[in-house]
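J.: Only the shape, not the letters, is given here:
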C-alpha cells in the first residue's frame, strides 16, 4: 500500500473514531423527540399503502434530512453502514439523513427502505412504531368499480374513481372502444338499450377495497402491479363486489367433500336445452375460490337458455340447472356450509327468480379459502355432473 493511501485510510479511521465519540457524548442529549406519528404526519407517509422489498416508504419523495446539530445520534446509521460519502456530505452540509430505525419496529431499514418483507407488504403502525408488515398467509379483498358507465337522459357518463371524465351522447355509444374478454361495444349497447334505466351503471374496470389486513384500497391500474394479472382476470369474471383471494402464502391443497349426479331426462322441457344449461352452470361455478368466512356467487356473463314451463313465473325457466345445483348443494353442505342462498332442499334445487350463476351464493365458514371444482363427463341425459371442494390449508 502506498504512503498516500495509508494516510487516507488512517484519516478515515480517525474520523470514524471521532464521530463515534461524538455520537456517544451527544446523542442522548441532542436527539429531537421524533415519533412514528409525527414523522408520518410531517412527511405525509402513505400509511396503508402496499409495498415491496427495497421500495422506499417515502414513495417518490426525496430522502429526509434533518439538522445534524440537533440529531447527532443519527450519525450512527451512517457509521454502521460505512457510508463514507454520506458522512462527508453530512459534515459538509450540516444535515444528516433521518434514521428511521428510531421510529420503526420491522420491515424498514434506517434509510427508510423496505427490508425482510416477502410478497406485497404494507406500511402501517405497530404500536407506537412504523412497520412494513409482510402479508398474512392469505390476503383478500372485494372488487369495486373504478371506471364505469352511468346511463343518463342523453347517453352515458364515463366515471373514473368517482369523477365524470367524459359524457357520451346516445348516438356515439356504438363508438365506445371499451372491451375485455367478457364484454365489448355490443354488450354495452345491449345493456344501454334493454337493461339499463337512468342511473344504471356498467363496470368497465375494477379496483380492490375492504382488504382483510386493513391496507388501503387500490385502483384498477395497481391491481396487476401488486397482485398480478391473474387477479385481474379472475375479478373480471365475477360480479362487482365479489370477494377476491389476492395473495396466498404457504398452503397445501386438501380434497374436501364431493358429490356426483347425472343430468337425467325431462323431455317435456327439451333435454338438449337442459344439457346446455347444465354445462353453463358448471362453467359458472368451476374455479370459484371463496376466501375465509366470505360469501361468493358464481361467474358473471354466463347465460342460460329458457325452456317453456307453464308452471314457472313468466311461463319459462332455465331447466337443466337443477342437477348441477344439487351437486353443488350436496358438496358445500357436507363441507359444513349452509344451504346456498337461492336454493331449496327440493329436487328442483334452484328457486325461481334467481340467476343460477350471479344470484346463488355460497358462504365459506372455514378459516381458510376453498376452491369449488365442477366438471362433467359424457353427454346427453346420462352426462355425469360432479362437484369437489378443495381446501387451502395453511402450512
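T.: Structure's in. What do you need? Small disclaimer: the values here were computed from a predicted structure and weren't measured.
J.: contacts and neighbour counts: CA atoms only from here.
T.: Fine.
J.: Could you check how far residue 10 is from residue 84?
T.: Distance, residue 10 to residue 84, using C-alpha to C-alpha, to the nearest Å: 14 Å.
J.: The two: who's more crowded?
T.: residue 84 (14 against 11; other C-alpha atoms under 10 Å).
J.: and the more buried one, what does it touch?
T.: Counting by C-alpha atoms under 8 Å, 6 or more residues apart in numbering, residue 84 touches residue 78.
J.: measure it to residue 65 for me?
T.: Relative to residue 65, residue 84 is positioned 16 Å away (C-alpha to C-alpha).
J.: who touches residue 244 in this structure?
T.: For residue 244, the contact set (C-alpha under 8 Å, 6+ apart) comprises 140, 141, 142, 143, 231, 234, 235, 289, 290, 291.
J.: count of neighbours near the second one?
T.: When neighbours are counted by other C-alpha under 10 Å, residue 141 registers 23.
J.: so the residue nearest to it when sequence neighbours are not counted, which of the three states?
T.: Computed as C-alpha to C-alpha, 6 or more residues apart in numbering, the closest residue to residue 141 that is not its neighbour in sequence is residue 211, at 4.2 Å. The three-state label given to residue 211 by DSSP: H, G, I helix; E, B strand; the rest coil is coil.
J.: Show me where the stretch 1-150 of the chain has its helices.
T.: For the stretch 1-150 of the chain, the helices defined by DSSP state H, counting those that start in this stretch cover 3-30, 36-42, 75-80, 84-93.
J.: and residue 256, what is it in contact with?
T.: With contacts defined as C-alpha under 8 Å, 6+ apart, the neighbours of residue 256 are 335, 388, 389, 390, 391.
J.: repeat that with 6 Å
T.: 389, 390 (C-alpha atoms under 6 Å, 6 or more residues apart in numbering).
J.: after the host helix or strand of it, next one along is what?
T.: Assigned by DSSP states H and E, residue 256 falls within strand 251-262. Downstream of strand 251-262, the next assigned helix or strand under DSSP H and E is helix 271-285.
J.: Tell me how many other residues surround residue 365.
T.: Residue 365, neighbours per other C-alpha under 10 Å, totals 18.
J.: Residue 267 now?
T.: The burial count for residue 267: 11, using other C-alpha under 10 Å.
J.: wait, residue 198 sits on residue 149?
T.: No - between residue 198 and residue 149 there is no contact under C-alpha atoms under 6 Å: 11.1 Å.
J.: where do the strands sit along the stretch 201-350 of the chain?
T.: Applying DSSP state E, counting those that start in this stretch to the stretch 201-350 of the chain gives strands spanning 201-209, 243-248, 251-262, 288-290, 294-297, 307-308, 316-317.
J.: one more structure, for comparison:
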C-alpha cells in the first residue's frame, strides 16, 4: 500500500470517527420545540406587562442561552448579522443565544427586544406566539387603592397591596411622611380624629386595575413611568375607582356646544356662600375626562359651604351648586347622554344627599373619550358659569359633520 493511500485512509478514518462522536453527542442532547406560550411559562416571562421599544421581554432576567447542538439554526442569526464575537463565543462555549424570532408574531426581534411600536404596548400571547403591539387609540383603566392607612384601636396600619408593612401608634400619626398636592399630615390627623372609625381606610396611593386592553394591573409608581406625570396627577385628584384615560393616540379635539347660565342673587341663602359653592363645583368638574362607554365623576378634595334652608334635610344645603349643575346637565344631555346620576331635570338640579363633586355620575355613551370643560366669567351674582363637552375623535373617523364645533347656548337662570 502506497504512502499516499495510507495517508488518505487515515484521514477518512479520522473523519468517520469525528462524525461518530458528533452523532453520539447529538443522541444525548435534548431539544425542546418551544412555542411562545411554553417559553413564557418555562422562563416566567412578564406576559401582560407594559413595554416600550427597546425593552427586553426578559425584563431584568439573564439572557437565555441554549446548547448549539440542540439549536444549530440559531447560529444563523449571528452569521447573518456578522456577530463575530458572538460566533466565537458560541463555538467555544457550545451555547447559543435563544432566537426569539422563532416564537414571536410581531414586535420582538431575535434578541428578545421590543421594536417598531409607538407608545406603551404590552407583552401578550397571540395564539402560541409572543407579540408586542402599539397600544390601541385609547387605553383606560380604573384607579384602585394600592397603599392605604387603616385605622386600628391603637393607631393605623400602613397597608400596601393588601399587606401590612408597618403599624404606627396614635401619637406618631402626625409624623407620617405621606403627602401629595391634595393631602398632607394634617389631613391624615383630621381624618383619624374626626372622620373615621376602626377599620376605615385613608388612601395614600392608587394603582390602576381593569385595563381596557387586558394588560396587567400596575401600582402607583408605575403610572408616571408608563403613562406620564399628567396622568399620575390626574389619578391623585380623583376618588378611588374612577375611570382614568391613560393613553390616547392620534385624535382631534372637537368642541360641543357651550351652555351658560348666571349665578343670580338669592340673598336668603347667602350669595357669598353660593358663589363659593358654584366655583367649587366648577373646580371639581373642569377637565374631567371620561373614557368610552364609562361613567365618571368630579374629583376629590373640594369642599362646599352650607347655607341654612328649612326645607332641606338636616336644615341646610350647599346652595350655589345648582347653577353650574344646570350648565353641566345641559351639555351632557345635548351630547345625547342620559341624565346624570344625582341630578334632576328641575331648577334645583342636584338631588339632596349627593356630593356635587364625587357622587354625581356622568355616563359617556360614545366610543371615544370626552372631556367636561367648565369655567366662569366675572364674579358676584352676575358671574357667568359655562360648560361644554370636548370629544376626542379618532383621526380616522373625522368628517365634515363631526368636525363642526358648537356655539354658545344660554339656559336661563333659576334658584339654587
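T.: Received, thanks. From a predicted model like this one, the values you see are computed outputs, not experimental measurements.
J.: Now compute the TM-score of the two chains, please.
T.: Here the TM-score for the pair of chains, by TM-score structural alignment, normalised by the length of structure 1, is 0.91; 367 aligned residues with a C-alpha RMSD of 1.2 Å.
J.: Can you check which part of structure 2 the strand holding residue 256 of structure 1 sits on?
T.: Mapping strand 251-262 of structure 1 onto structure 2 (TM-score structural alignment) gives residues 251-262.
J.: centroid residue for structure 1?
T.: By C-alpha atoms, centre = their mean, structure 1 has its centre lying nearest to residue 246, at 4.3 Å.
J.: correct me, but that residue touches residue 142?
T.: No - counting by C-alpha under 6 Å, residue 142 is not a contact partner of residue 246 of structure 1; they are 9.5 Å apart.
J.: circling back: pick the most buried one from the strands of the stretch 201-350 of structure 1.
T.: Greatest average neighbour count among those goes to strand 288-290 (a mean of 23), per mean count of other C-alpha atoms under 10 Å.
J.: Average offset of that strand relative to structure 2?
T.: Compared with structure 2 after the fit, strand 288-290 of structure 1 shows a mean deviation of 0.6 Å (mean C-alpha distance after the TM-score superposition for structure 1).
J.: which strands and helices sit next to that strand?
T.: strand 370-377 (3 or more C-alpha pairs under 6 Å, 6 or more residues apart in numbering; DSSP states H and E).
J.: re the thing from before, and residue 198 and residue 149 of structure 1? which has more neighbours close in?
T.: Counted by other C-alpha under 10 Å, residue 198 of structure 1 and residue 149 do not tie: residue 149 has more neighbours, with 24 against 13.
J.: From residue 194 of structure 1, how far off is the more buried one?
T.: 15 Å.
J.: and if you look at residue 228 of structure 1?
T.: 35 Å.
J.: next one: residue 371 of structure 1
T.: With C-alpha to C-alpha as the criterion, residue 371 of structure 1 and residue 194 of structure 1 are 35 Å apart.
J.: if you count what's nearby, which of those two comes out ahead?
T.: Per other C-alpha under 10 Å, whichever of residue 371 of structure 1 and residue 194 has more neighbours is residue 371, with 21 against 8.
J.: Who are the contact partners of that one?
T.: By C-alpha under 6 Å, 6+ apart, the contact set of residue 371 of structure 1 is 288, 289, 389, 390.
J.: one more time with 7 Å, if that's ok
T.: By C-alpha atoms under 7 Å, 6 or more residues apart in numbering, residue 371 of structure 1 lies in contact with 287, 288, 289, 290, 389, 390, 391.
J.: Map it onto structure 2.
T.: Residue correspondence to structure 2 (TM-score structural alignment): residue 371 of structure 1 is matched to residue 371.
J.: So its match versus residue 363 of structure 2, what's the distance?
T.: In terms of C-alpha to C-alpha, residue 371 of structure 2 sits 12 Å off from residue 363 of structure 2.
J.: what does residue 14 of structure 2 give?
T.: 81 Å.
J.: who has more neighbours, the two?
T.: residue 363 (19 against 12).
J.: Quick check, that one in contact with residue 297.
T.: No - applying C-alpha atoms under 7 Å as the test, residue 363 of structure 2 and residue 297 come out as separate, 9.0 Å apart.
J.: so residue 110 of structure 1 touches residue 100, yeah?
T.: Yes - with contact defined as C-alpha under 7 Å, residue 110 of structure 1 counts as touching residue 100 (4.5 Å).
J.: Am I right that residue 388 of structure 1 sits in a strand?
T.: Yes - using three-state DSSP, the assignment for residue 388 of structure 1 is a strand.
J.: who are the neighbours in contact with it?
T.: Applying C-alpha under 7 Å, 6+ apart, the residues near residue 388 of structure 1 are 256, 257, 258, 259, 331, 372, 373, 374.
J.: conserved subset of those in structure 2?
T.: Among these, the ones still in contact in structure 2 (both residues aligned by TM-score structural alignment, their matches' C-alpha atoms under 7 Å) are 256, 257, 258, 259, 331, 372, 373, 374.
J.: As a markdown table, those with distance to residue 179 of structure 1 would be great.
T.: Output for these, formatted as a markdown table (distance: C-alpha to C-alpha, whole Å):
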| residue | distance to residue 179 of structure 1 |
| --- | --- |
| 256 | 37 |
| 257 | 38 |
| 258 | 37 |
| 259 | 37 |
| 331 | 36 |
| 372 | 28 |
| 373 | 28 |
| 374 | 28 |
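J.: now, which of the residues you listed sits nearest residue 277 of structure 1?
T.: residue 374 (13.9 Å; C-alpha to C-alpha).
J.: so how far is residue 361 of structure 1 from the closest one?
T.: 15 Å.
J.: And for residue 164 of structure 1?
T.: 33 Å.
J.: rewinding a little: so which of the strands of the stretch 201-350 of structure 1 comes closest to residue 121 of structure 1?
T.: With C-alpha to C-alpha, the closest approach to residue 121 of structure 1 among the strands of the stretch 201-350 of structure 1 belongs to strand 243-248: 10.7 Å.
J.: mean deviation of that closest one from structure 2?
T.: Compared with structure 2 after fitting, strand 243-248 of structure 1 deviates on average by 0.9 Å (mean C-alpha distance after the TM-score superposition for structure 1).
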